[in-house]
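S.K.: predicted coordinates and the sequence they were generated for:
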Amino acid sequence: MAAAPPPAPCSWADLAADHLYEVLARVPCPVDRHRARLVCRAWRAAAAFDPPAKPPPLPRALPWLLLPAPYPDPDGATRAVCCVLSGCRVHHHLAVTPPGARCFGSHNGAWLFLHFRDTASHLLVNVRTGVVHHCLPGVLGNKLVALAAALSSLPREGDARCVAAAIVANVEAPRQPSVLLWRVGAQRLRGAVQSVGVRVGLGVDVEDIVYHRRAFHLLTRDGHIVVCKPTVLQNGDLGADQALRPFLPSARRDHRFVRARYLVVSRGELLMVVRFTPQRPNQPTNEFKVFRVIEQQNSGDKAHIDNAEDGGNFAVQYQWSSWSELDTLGGRMLFVGHGCSRSHEVDQYPGFKAGIYFLDDGDFYDAAVIFGDANVRQYPFSDNGRWSEGHVQRCFPRSDPSDHSAPVWLLP
């Protein structure tokens, strides 16, 4: 008796559209879902399928890590996209232009702050739509360079309410920063710029900036916060109210080397994330600590300090705050980077664990890198990873150093 012929191989095209839709609905990365539509007609039909019972909306995309591409693509793009939702794989078909720029911040909606050293220009670019805003033309030149920046809201055409703020350093004194605020897209720059000094004696170096509760918050190396609140003057120009928010020093001495400090807005409050390396600055990251703000019930009176050297006037609160260390991340996924930190809830992403994703952003005030010659500027990309359950995991692809930019999170 002849053997029965083998069954015909199954094909995805033989499955019903609603079954394929169920598969697509469980693919967390939107780029992977879009690519699946290109496979064949059956997948395209599944993507267009309208189920009777609407599934819950998918969570927003997690930040993408921008890595230097080994070779520029035909359009000149020099950065590849590494996706956490896709298992920290590189989306090789995606690349980010323009080339040769240093990233110094990002915002939701695929906005990047870029500095072009050759032309001494600073731009705010939407890598998805190509929209470009100039950052303070005629103000930032060869002597001033933006180190990190943040936006108050999404830039919208014809909306002058969007304000940007940047930590700015001078090539001749990189550790004496100032802060510049300006209206994004403002046609009239006279009066749209407000320079704010931050050297008031309680912490010289400013390490990070974030927008929270209608004000920009700047974290100093000593753990204090400078609050800069944009205001509108009587003549319609941009102004700023400034206040120093001092924090009590920690009673616990930690002798490990602090690689970086970040501010993150999470669940409506500010968190400070501290990144450690063992003893020496060039060692890889080995631990993180996360702190939340605790208010002290002291006098709420304020004093004004005139800083003659900077020309700034600050309201210094007598009410001191303190940082309280969190025992756990409490179900958070934190993505930390200067000017681009974000917080996500892990229960919205099945299969993920609470942890801290970090970048090899190095010394914030490394003058040799930021201001050095082309042969000196080297941004390493080896210390990227995830810290979870007390351990560091090198989950991202290893990349060669870059000669123009440190890594940054792109917020799709």
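M.R.: Looks like it arrived, so ask away.

S.K.: drop to CA atoms for contacts and neighbour counts, all remaining ones
M.R.: Noted.

S.K.: tell me the contacts of the residue nearest to V273 when sequence neighbours are not counted?
M.R.: Nearest non-adjacent residue to V273, counting by C-alpha to C-alpha, 6 or more residues apart in numbering: V290, 4.6 Å away. Shown in contact with V290 (C-alpha atoms under 8 Å, 6 or more residues apart in numbering): L271, M272, V273, V274, E325, L326, L329.

S.K.: putting a second one here so we can go through both:
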Amino acid sequence: MAADQSAGWANLPDKVVHEIYRRIPCEVDRHHAGRVCLSWRVALAKLKPPVPPAPLPWLLLPEADGEHRPTFSCVLRGWRSTHPFFLPIGARRARYFGSYNGVWLFLAVDVLQGDGKAEDHLLINLHSFQFVDLPNAMRVPIYQADQGLQNIAIVAAALSRPPTERGCVVAGIIELAHSPPARRVAFWRMGDRVVPRHPWAEWPPEEVEDLLYTTGAFIFLTKKEDIRVCREPAIHKDFVQLQLNLQSLVLFRPRGRDGQMVLGRYLVHSRRDVLLVVRLAAPLPYDQAAVEFRVFESKKYVQGKYTRMWNALSGLDGRILFVGRGCSRSYEEADGYPGMEGVYFLDDHSSRRPIVHGPRHACRCSDNGKWSEASLRIDRCFPERAWSKCSPPVWIIP
């Protein structure tokens, strides 16, 4: 019976195979469909089906409890379905801290396996397994005539261009091994193993929540929801020359508060504009799960020292927003994703705790999902995963 059914699938008309393939939204499932049998491969090669829309990001869930291997979930496959995910053994217990287009993953390998004080930072391509070294230390002044190195942990990063392209500059939010730990902004060239000395060790003076690169400049979001702009810096062998001017700080009129706890703030480039996405929790201190998201656009506002304001969007208007520190992306329903409008988020709460002091913290990996403006509710549609000892989840951007 099984043999008869198999033969029937292999003998489907070419047009039927084409229609089946066209209705498979997930890129991985389409790849598997093309390998069902020789007749399907021949049919798909002959019919040359139309190119599907670019895939949406995948949610990579890290290894948990030594039992669950890394897996990824495709939004288009039905939310809770997962695919097995292969990583080199040395990277399975790595800390993920972002991604870049083309399935590039930022990760920090715990060299001492649990100590949390010595990490090897890498950027790895999950298709080719090509990797690029990232800095593990920063050059800091100790004496007037000498300089020393200090270990760092990279919290988030943004690139000026693809990592294999000549002249790629990286901006990162880094944590220095101070007590208490201090977070700073740093710049380096792709492939550098040491962050060069910065002329302003504490620029910007405010705590930075998120960063992105757009139109020739790096943009940083401060905890006060102001914007710091830094044109792509000149990086020399031993120091960084920042290109700052009086317009580098954009002050926004403070938004009113409504009593809810802010869990995160993200910058997203969408439709030639930069949006602010705010992640909110209930005011109770023991409840750290997201309950609502709000999306704002930048509007001109001139009053006193303020030149801009964050204006709440009345609706997402077909936007599909994936938010994560340094790796937020915007897509459009009109590009082949009907019914997908919303804000998709991952559980990055643990990334806000200190990294370089003591053993790694356990990372909760369950507060992942979608917030819909239409329903005004959170849908935790992704698979649940036990706490991870190494990393929060991360988006993989095809």
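M.R.: Noted; the coordinates are in hand. Just so it is clear, the model here is predicted, and its values are computed rather than measured.

S.K.: picking that back up, in which helix or strand would I find the residue nearest to V273 of structure 1?
M.R.: Using DSSP states H and E, V290 of structure 1 sits within strand 287-295.

S.K.: state the span of structure 2 onto which that strand is aligned.
M.R.: On structure 2, the counterpart of strand 287-295 of structure 1 by TM-score structural alignment is residues 292-300.

S.K.: buried sites along the matching stretch?
M.R.: Buried residues in stretch 292-300 of structure 2, counted by 16 or more other C-alpha atoms under 10 Å: E292, F293, R294, V295, F296, E297, S298.

S.K.: got it, and stretch 44-61 of structure 1?
M.R.: Neighbour-count burial for stretch 44-61 of structure 1, counted by 16+ other C-alpha under 10 Å, picks out R44, A45, A46, A47, A61.

S.K.: what's near enough to touch the first one?
M.R.: With contacts defined as C-alpha under 8 Å, 6+ apart, R44 of structure 1 is in contact with A36, R37, L38.

S.K.: residues in contact with the residue nearest the centre of structure 1?
M.R.: Nearest to the mean C-alpha position of structure 1, by C-alpha atoms, centre = their mean, lies C340 at 1.1 Å. Contacts for C340 of structure 1 (C-alpha under 8 Å, 6+ apart) come out as G105, S106, H107, A150, V408, W409, L410, L411.

S.K.: conserved subset of those in structure 2?
M.R.: Mapping the contacts of C340 of structure 1 onto structure 2 (both residues aligned by TM-score structural alignment, their matches' C-alpha atoms under 8 Å) leaves G105, S106, H107, A150, W409 still in contact.

S.K.: which of the residues you listed fall within strands?
M.R.: Members of the kept ones among the contacts of C340 of structure 1 lying in strands (criterion: DSSP state E): G105, S106, H107, A150, W409.

S.K.: counterpart of the third one in structure 2?
M.R.: Okay, so that is H107 of structure 1. Under the alignment (TM-score structural alignment), H107 of structure 1 pairs with Y100 of structure 2.

S.K.: specify which member of the ones in strands among the kept ones among the contacts of C340 of structure 1 is nearest to L238 of structure 1.
M.R.: Within these, the smallest distance to L238 of structure 1 is 16.5 Å, found for A150 (C-alpha to C-alpha).

S.K.: to which residue of structure 2 is M333 of structure 1 aligned?
M.R.: That one, M333 of structure 1, aligns with I320 by TM-score structural alignment.

S.K.: my guess is that match meets D335, correct?
M.R.: No. Using C-alpha atoms under 8 Å, I320 of structure 2 is not in contact with D335; the gap is 10.5 Å.

S.K.: more crowded one of these two?
M.R.: The neighbour comparison of I320 of structure 2 against D335 (other C-alpha atoms under 10 Å) goes to I320, with 22 against 11.

S.K.: list the contacts for that one?
M.R.: By C-alpha under 8 Å, 6+ apart, I320 of structure 2 lies in contact with S330, Y331, E332, E333, M340, E341, G342, V343, Y344.

S.K.: by neighbour count, which of the residues you listed wins?
M.R.: Neighbour counts for the contacts of I320 of structure 2 peak at Y344, which has 26 neighbours (criterion: other C-alpha under 10 Å).

S.K.: that one touches I378, doesn't it?
M.R.: No. When contacts are counted by C-alpha under 8 Å, Y344 of structure 2 is not listed as touching I378 (9.7 Å).

S.K.: anything in contact with each of the two?
M.R.: G369, K370, W371.

S.K.: is it possible to get a markdown table of these that adds distance to Y286 of structure 2 and neighbour count?
M.R.: Below are the shared contacts of Y344 and I378 of structure 2 laid out as a markdown table (distance: C-alpha to C-alpha, whole Å; neighbours: other C-alpha atoms under 10 Å):
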| residue | distance to Y286 of structure 2 | neighbour count |
| --- | --- | --- |
| G369 | 20 | 21 |
| K370 | 22 | 23 |
| W371 | 21 | 24 |
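
S.K.: mind putting the residues you listed into CSV with secondary structure and distance to P70 of structure 2?
M.R.: Converted to CSV, the shared contacts of Y344 and I378 of structure 2 look like this (DSSP: H, G, I helix; E, B strand; the rest coil; distance: C-alpha to C-alpha, whole Å):
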residue, secondary structure, distance to P70 of structure 2
G369, strand, 18
K370, strand, 21
W371, strand, 25
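
S.K.: since that was my last question, I'll sign off now.
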